[in-house]
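>>> Prediction below, plus the sequence it came from.
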Amino acid sequence: MPTSAEWVLFLGTAALFALSPGPGVLYVLARSLRGGRSEGVRSVVGNALGASVHVVAAALGLSALLATSAVAFTVVKIAGALYLVYLGVQAIVRRHDDGTGGIDATVTGVESDGAVKRWARSPLAQGMIAELLNPKTALYFMALLPHFVHPETAPAPLVFALLGFVAVAMAAAVDLAVAVFAGSLSVRFVNNPRLRVRQRVAAGLSMIGLGGFVAVAE
């Protein structure tokens, strides 16, 4: 387990990472403005679940494969970028929807066609998929956590998991604050059709831009 001094260093580093405006925060911001506080919160939960999968993978050593394989890293990165671009394009295409189906309807254009499709177009599922397809999250855990793991004092996988979940919780807390703040602003867009359309286009363009950023980032 980390020493007291190492805990302070780890928490400070994790806090800086959580406060940095990365893809996860920007995604939550766009979804909260588009669909309100409820969808923003569900997006936060989805992001946290996706990041938690990376934590487990890091604890089991699976993330090391991604870190050492340029091909695997590139494939995952491009897949994540294309997914964000797809969500952005759909938001723009469906910009004139009356909003009764929420942002979920912008993904497939179908209101109710089975539990699987309803889940797939939910903010929670989309947030989880977007985070799963972000290889930088896996590399972040692989780069940070080993410095605070001491196998001679506690099993390394358990310490990896503990530290990883603490980092995920801190990031989720920041994302949640963004969702609550942006969700309160979305009321203005709901009550103003012109602003609603403009906001949807802006949110779509933001996700497309975010996808482009993810695709070219080293």
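Nice, thanks for sending it over.

>>> going forward, measure contacts and count neighbours with C-alpha atoms only.
Will do.

>>> Apart from its chain neighbours, what residue comes closest to residue 158?
residue 59 (7.3 Å; CA to CA, 6 or more residues apart in numbering).

>>> what comes up buried for the host helix or strand of the one you found?
Element membership for residue 59, per DSSP states H and E: helix 37-60. Buried residues in helix 37-60, counted by 16 or more other CA atoms under 10 Å: 37, 39-59.

>>> centre of the chain versus that helix, how much separation?
Remark: helix 37-60 is offset 7 Å from the chain centroid, using CA atoms, centre = their mean, to the nearest Å.

>>> so how many other residues sit close to residue 143?
Neighbours of residue 143 under the rule other CA atoms under 10 Å: 12.

>>> this is the other structure I want to compare:
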Amino acid sequence: MTAQQVLTFAAACVVLIVVPGPAVMFVIGRTLAEGRRSAILSILGNSIGSYLVAAVVALGLGNVLAKSEIVFTVVKYAGAAYLVYLGVQAIRHRRDVTAPTGSASPPGSDAPSRRVRGNGPRQFRQGVVVGITNPKVYIVFAAILPQFVRAGAGNLPAQMLVLALVPLVIGLVTDSAWAFAAGAARAFFGKSPRRLEAFSAVGGCAIIGLGVTTALTKA
């Protein structure tokens, strides 16, 4: 593999990743619903899930999804249903979130301490599932990634797995930036418990909307 090959692919990935899309909406919704820490864990999980998709494509199974309407539809609706589930859970448990300034209640206040429901491993696993069940990731890897592989260099699966690390790193950086930006807004408006609950509900609605959009998206 040449440096020009990697840089050209990186430039194509920047164009696709930097423009706000489903991944960005998921990150912003998760940040508003549960906070920056939850979003970062979800980003890490989503990246791992996306890389597993790249491995599937490298093994030649990506074309099956890209060309099979039935398989694409099953994956699409599974991912959409899971996003709707996460959004509903965020709305249901909006009163369990932790205020950005800390979980302890102010002195003299009768408001209970609020903590994000669940833990790090759960949020990470959910990110992995979202990454794996995103049908568009399969299509992108199957349609774009092979164009940057050097057929004459041999070991095509290894080339694809190495190149797949490029969008992984770019996505980690850009998605984290969105998470920190949304987290700053959440911290600013979240000084009031009621506003924080409202922000969590907005985040849940954003995730539900993303699920509905995914379900309506055609191949």
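Looks like it came in fine. Not measured: the values here are computed from a predicted model.

>>> care to give me the TM-score?
In this superposition the chains share a TM-score of 0.86, using TM-score structural alignment, normalised by the length of the first structure; 203 aligned residues with a CA RMSD of 1.9 Å.

>>> with the second structure superposed, average distance for the helix holding residue 59 of the first structure?
Compared with the second structure after fitting, helix 37-60 of the first structure deviates on average by 1.0 Å (mean CA distance after the TM-score superposition for the first structure).

>>> list the helices and strands that helix packs on?
helix 23-35, helix 63-68, helix 123-132, helix 135-144, helix 156-191 (3 or more CA pairs under 8 Å, 6 or more residues apart in numbering; DSSP states H and E).

>>> Go through the ones you listed and pick out the most buried.
helix 23-35 (a mean of 26; mean count of other CA atoms under 10 Å).

>>> can you tell me the helix or strand for residue 201 of the first structure?
Residue-wise, residue 201 of the first structure maps onto helix 193-216 under DSSP H and E.

>>> ok, residues contacting that helix?
Residues from elsewhere that reach helix 193-216 of the first structure (CA atoms under 8 Å, 6 or more residues apart in numbering): 23, 26-27, 30-31, 33-34, 77-78, 80-92, 95-96, 188-190.

>>> repeat that with 6 Å
Helix 193-216 of the first structure has contacts (CA atoms under 6 Å, 6 or more residues apart in numbering) with 30, 78, 81, 84, 85, 88, 89, 91, 92, 95, 189.

>>> residues contacting the first one?
The one in question is residue 30 of the first structure. Applying CA under 6 Å, 6+ apart, we find residue 30 of the first structure in contact with residue 203.

>>> Next one: it relative to residue 82 of the first structure, how far apart?
Residue 30 of the first structure sits 17 Å away from residue 82 of the first structure, going by CA to CA, to the nearest Å.

>>> Residue 183 of the second structure touches residue 36, doesn't it?
Yes. Residue 183 of the second structure is within contact range of residue 36, at 5.3 Å (criterion: CA atoms under 6 Å).

>>> Residue 71 of the second structure matches what in the first structure?
Alignment note (TM-score structural alignment): residue 71 of the second structure maps to residue 72 of the first structure.
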